[in-house]
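Undergrad: build me a model from this:
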Amino acid sequence: MPADLAVIGLGHLGLPLAQAAVAAGIQTVGYDTDPRPHAELSAGRTPVEGSLSASEIRRMLSGGFRPTADPAELGRVRTAAICAPTPLGPDRTLDLGAVTDATRALAARLRPHTTVLVESAVPPGTTENVVRPLLEEGSGLRAGRDFHLAHSPGRLDPGNRARTLARTPKVIGGLTPACTESAAAFYGRLTDKVVRARGPREAEMTKVLETNFRHVNIALVNEMAVLCHDLGVDLWDVIRCAETKPFGFQPFRPGPGVGGHGVPLDPGYFPYSGHTPGHPLRMVSLAKEINDRMPGYVIQRCATLLNEHGKSVRGARVLLLGVTYKPDLADQEASPAREIASRLMDMGAQIGYHDPLVLDWRVRDLPVPRADSLYEAAAGADLTVLLQHHRTYDLQGLAVKAQLLLDTRGATPAGAAHRL
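TA: Predicted structure coming up:
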């Protein structure tokens, strides 16, 4: 049966979009240039941790979602959404390899009047200067005349049940006004509100601004955490007081590092950023530097605490709690836990971990021992470090059992543990 929508890229962006489309009654196929997601989905399993659960995948399949390994399916749809990942490459810029692979797969089968949507996080100008020419060269069709092309940045908050795709405004920037309206007609079936950007670059830059806003503000509060500790000031109480201000303030909280799929982006370094490449956003670069220092600061605090209690890091038994990047989510993408564990291992510490969502954890391809009994492990460890606060953790009880507890999330009651 021909589908209405093809989602290309079955990861953190593509699966939630496919889920929303199936729920809206849209016949949807899912395709990935990597064959592994197709095999996992066909078996009713989620191909990426921290995205949809296995039960949600099974509901999608029963609702008509069809994962496919046949790229010919891409030529039988009215709408195609490119949701390929864009991880950081060796040069610390976004790797567009998966996006170009997905675009080429679609281009070879693109038919007239199709609406092509780009949801991948890409540098401003990519939709016009990378995706468009690949589609036109591969299909012989012209964007804006023979098919519609638009960018709509992914905006979901993984694990947030209140902020579903339907309840999150969708920003859309089309190559032409007609492209924008075609994209708006599609997304209007999935979400309560559609926001029209002036064009694809404005839509792409919206993602850059939103991601950098998060990183810059986290960097500010991370610097405040270091300063307040040095001054003997309770930062967590400061934040509690400051967030009562009804205007001009939004609370952010410090932590051991910044994880997740949204990396800080400096469009000044990208080749498609417009007429003024090479003008870096200095605040973004500084924010990244500050946030990248936090795992090292956590190590410093660990060493100081152990030293104050007559122990050395070398030979110390250290238990790490929560190794995912976000609470109550299994996703480990860019979690600072791995770097912290690696540094502690270099210093000679004996590392163990506990995480209710991660049953097997490896650092440098070596398995890290997992604690079966949390309280027993905390009682036996010289130092317990809370890196992620999953709601299943009873922190008051943990503070009683642990010999020494460092809370990097400010989740323990005041005075119950050493806080970042």
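
Undergrad: C-alpha from now on. contacts and neighbour counts both.
TA: OK.

Undergrad: please compute how far stretch 356-373 lies from its chain's middle.
TA: Its chain's average C-alpha position is 21 Å from that of stretch 356-373, according to CA atoms, centre = their mean, to the nearest Å.

Undergrad: which residues touch Ala69?
TA: For Ala69, the contacting residues are Tyr31, Asp32, Pro35, His38, by CA atoms under 8 Å, 6 or more residues apart in numbering.

Undergrad: now Pro327
TA: Gln388, His389, His390, Arg391.

Undergrad: got it, and Thr408?
TA: So Thr408 contacts Pro254, Gly255, Pro256, Val298, Val385, Leu386, Leu387, Gln388, Arg419, Leu420 (CA under 8 Å, 6+ apart).

Undergrad: centroid residue for the protein?
TA: The centroid of the chain falls nearest to His261 when counting by CA atoms, centre = their mean (2.6 Å).

Undergrad: just to revisit the earlier point, want to throw the contacts of Thr408 into TSV with neighbour count and secondary structure?
TA: Compiled in TSV, these are given as follows (neighbours: other CA atoms under 10 Å; DSSP: H, G, I helix; E, B strand; the rest coil):
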residue	neighbour count	secondary structure
Pro254	24	coil
Gly255	23	coil
Pro256	26	coil
Val298	21	helix
Val385	24	strand
Leu386	26	strand
Leu387	26	coil
Gln388	26	coil
Arg419	23	strand
Leu420	22	coil
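
Undergrad: of all the residues you listed, which comes closest to Ile239?
TA: Ranked by distance to Ile239 (CA to CA), the contacts of Thr408 are led by Pro254 at 10.2 Å.

Undergrad: can you tell me, leaving aside adjacent residues, what's nearest to the closest one?
TA: Asn222 (4.8 Å; CA to CA, 6 or more residues apart in numbering).

Undergrad: assign that neighbour to helix, strand or coil.
TA: What DSSP: H, G, I helix; E, B strand; the rest coil gives for Asn222 is helix.

Undergrad: burial of it, as a residue count?
TA: Neighbour count of Asn222, defined by other CA atoms under 10 Å: 24.

Undergrad: pretty sure it contacts Ile239?
TA: No. Look at Asn222 against Ile239 with CA atoms under 8 Å: they stay out of range, at 12.0 Å.

Undergrad: residue contacts, Leu41?
TA: By CA under 8 Å, 6+ apart, the neighbours of Leu41 are Pro47, Ile57, Pro67.

Undergrad: one more to line up against the first:
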Amino acid sequence: MNYKKELLEKIKSKKAVIGIIGMGYVGLPLGLTFAKKDFFVLGFDIDDNKTVLLNSGKSYIKHIDAKIIKELVDKKKFEATSDFTRLPECDAIIICVPTPLNEHREPDMTFVENTAKTIQKYLRKGQLISLESTTYPGTTEELLLPLFESAPNVRLPITNSSEFITNNQKLIVGKDFFLAFSPEREDPGNKDFSTSTIPKIVGGVTKACQEVAVSLYNQIVTKTVPVSSPRVAEAAKLLENIYRSVNIALVNELKMVFEKMNIDIWEVIDAAKTKPFGFQAFYPGPGLGGHCIPIDPFYLTWKAREYEVNTKFIELAGEINTFQPYHVVEKAIEVLNEHHKTLKGSKILILGVAYKKNIDDMRESPSLKLIEILRDKGAEVDYNDPYLPKLPPTRKYKYDLISVELRKDLIRLYDLLILATDHDDYDYDFIRKHAKLILDTRNAFKIKGLKEDNIYKA
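TA: As a prediction, the model looks like this:
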């Protein structure tokens, strides 16, 4: 049987069933995009709470409209499940699971590896598997490919039937199944770009894999960018995020230097960006957040050691960015000292725990580290975030905190407010009027044109 031809025909006619593993900030919008393009999508997740919410037409991600989910569920174009025995129903399986770092800041491939082993268990001939999780160059061919080639009891579809028979023959990539890497490029909350309008890099293991994967993604994105191998696609994703990490580290370091010189880094950046060529503005902050930039560079530094290469530049950028929450706390100590207060025993309110403004995504948020450091130094810490009424547990932090109200009588109780995330929802003038002291890590109060008599920058 010509599995490539059959799969290409299914994709073209939109009869291909799309399976998305991981219904998070990447997998859910991707699945909904396929469903809106008239494919039937099965969204897999190990969290039954998520699957129940999705199947009832509800959203647990603020920027994803529940109406869209309900409409697609009602049209029977989208269904969520935690039953991985349904993987053989899928013609294309797309992996969108986390790739965090472990306690030694080395890649934790547990989620990808466990997902791949589950797919291996239910693999059938004629399927495309595409990995979207950011990872080190070589993952697709070194980790996934051997697993799928050696899949036991491979299912063979029976003609004109939804049933399968098993066969223990060795699979051939590019003939019996297809494998590719296509990195996610989601930017939660970005109104200018969506899943369908962001160009999609695609790297197939073989030419046939490339052809099938490109054909699939061409159905939902305005432009695909084919590259010669999964390694190139994996490396391209890392380059994108390392580029940002290094440039953010640069302005974070300059911020600390210019502070000593009594120079405002934000004014410097505003002046520099008037140059119409050769400069791109990056901005300092309290540290890096989100799943990509704080993590991805370390995937390359880890892999580079295998080739006896030291990535000093990348690691230095990581060190500078990792230090930023400590720098903010040092500034907090200075500000409180100026007003005859010590950090120990002070009441501190963190404004914003999402990793960037106007979203409810707190993955790797520097605010979580700020809370930890401040508490360790004896401060009483609360937070406010209009997008996160309660701090959910993360892999590292288990805070039992709820968002406090920004009432004037409550604001006045705090010795210091630290603006960590510059949400547009904040009434900055109201906050300034009622706060004793403010430490602004985002230059938000200056941007709003407010007086700075009780405002300090970090």
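
Undergrad: after superposition, what is the TM-score?
TA: After superposition, the two chains reach a TM-score of 0.93 (TM-score structural alignment, normalised by the length of structure 1), with 416 aligned residues with a CA RMSD of 2.1 Å.

Undergrad: quick one on the thing from earlier: overlap of the contact sets of Asn222 and Ile239 of structure 1?
TA: If you check Asn222 of structure 1 and Ile239 against CA under 8 Å, 6+ apart, the residues they both contact are Arg253.

Undergrad: host element of Phe186 of structure 1?
TA: Phe186 of structure 1 is part of helix 177-187, with elements assigned from DSSP states H and E.

Undergrad: skipping its backbone neighbours, what lies nearest the alignment partner in structure 2 of Leu110 of structure 1 in space?
TA: Matched by TM-score structural alignment, Leu110 of structure 1 corresponds to Leu123 in structure 2. Nearest residue to Leu123 of structure 2 in three dimensions, chain neighbours excluded: Val154, at 5.8 Å (CA to CA, 6+ apart).

Undergrad: any idea how far the one you found lies from Leu144 of structure 2?
TA: 16 Å (CA to CA, to the nearest Å).

Undergrad: repeat that for Tyr122 of structure 2.
TA: 14 Å.

Undergrad: which one of the two is surrounded by more residues?
TA: Ranked by neighbour count (other CA under 10 Å), Tyr122 of structure 2 and Leu144 place Leu144 first, with 22 against 18.

Undergrad: which residue lines up with the more buried one in structure 1?
TA: Match for Leu144 of structure 2 (TM-score structural alignment): Val131.

Undergrad: ok so, going back, the residue nearest to Pro254 of structure 1 pairs with which position in structure 2?
TA: Asn222 of structure 1 maps onto Asn252 in structure 2, by TM-score structural alignment.

Undergrad: which of the contacts of Thr408 of structure 1 lies closest to Ala316 of structure 1?
TA: When the contacts of Thr408 of structure 1 are compared against Ala316 of structure 1 (criterion: CA to CA), the nearest one is Val385, at 12.6 Å.

Undergrad: so that closest one sits against Arg409, correct?
TA: No. Under the criterion of CA under 8 Å, Val385 of structure 1 is not in contact with Arg409, lying 9.9 Å apart.

Undergrad: where do the strands sit along the stretch 1-150 of structure 1?
TA: Taking DSSP state E, counting those that start in this stretch as the criterion, the stretch 1-150 of structure 1 carries its strands at 5-8, 28-31, 66-68, 79-82, 115-118, 148-151.

Undergrad: the first one corresponds to what range in structure 2?
TA: Same thing as strand 5-8 of structure 1. So strand 5-8 of structure 1 sits over residues 18-21 in structure 2, by TM-score structural alignment.

Undergrad: that stretch vs structure 1, average distance?
TA: In the superposition with structure 1, the average deviation recorded for stretch 18-21 of structure 2 is 0.9 Å (mean CA distance after the TM-score superposition for structure 1).

Undergrad: what's the helix or strand for the residue nearest to the centre of structure 1?
TA: Counting by DSSP H and E, His261 of structure 1 is part of no helix or strand.

Undergrad: surely it and Glu333 touch.
TA: Yes. Using CA under 8 Å, His261 of structure 1 is in contact with Glu333, at 6.4 Å.

Undergrad: alignment lookup: Tyr307 of structure 2 to structure 1.
TA: Tyr307 of structure 2 maps onto Pro277 in structure 1, with residues paired by TM-score structural alignment.

Undergrad: check the gap between its match and Pro271 of structure 1 for me.
TA: According to CA to CA, Pro277 of structure 1 stands 7 Å off from Pro271 of structure 1.

Undergrad: do the same with Asp95 of structure 1
TA: 13 Å.

Undergrad: repeat for Pro200 of structure 1
TA: On the measure of CA to CA, Pro200 of structure 1 and Pro271 of structure 1 end up 16 Å apart.

Undergrad: now Arg161 of structure 1
TA: In this view, Arg161 of structure 1 and Pro271 of structure 1 are 37 Å apart by CA to CA.

Undergrad: quick one: the helices in the stretch 251-400 of structure 2?
TA: 265-272, 296-306, 312-338, 366-376 (DSSP state H, counting those that start in this stretch).

Undergrad: can you put those helices in JSON lines and add distance to Pro100 of structure 2?
TA: Shown next, in JSON lines, are the helices of the stretch 251-400 of structure 2 (distance: least, CA to CA, whole Å):
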{"stretch": "helix 265-272", "distance to Pro100 of structure 2": "32"}
{"stretch": "helix 296-306", "distance to Pro100 of structure 2": "9"}
{"stretch": "helix 312-338", "distance to Pro100 of structure 2": "15"}
{"stretch": "helix 366-376", "distance to Pro100 of structure 2": "15"}
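
Undergrad: so which of those helices is nearest Gln219 of structure 2?
TA: Nearest of the helices of the stretch 251-400 of structure 2 (CA to CA): helix 296-306, 28.2 Å.

Undergrad: what does that closest one rub up against?
TA: By CA under 8 Å, 6+ apart, helix 296-306 of structure 2 touches 105-107, 134-137, 238, 241-242, 245, 310-311, 314-315, 318.

Undergrad: now, which of these sits nearest Lys398 of structure 2?
TA: Arg105 (19.6 Å).

Undergrad: tell me how far the equivalent of that closest one over in structure 1 lies from Ser285 of structure 1.
TA: Under the alignment (TM-score structural alignment), Arg105 of structure 2 pairs with Arg92 of structure 1. Computed as CA to CA, the Arg92 of structure 1 to Ser285 of structure 1 distance reads 12 Å.

Undergrad: more neighbours, the two?
TA: Ser285 (15 against 10).

Undergrad: so who does the more buried one touch?
TA: Asp266 are the contacts of Ser285 of structure 1 under CA under 8 Å, 6+ apart.
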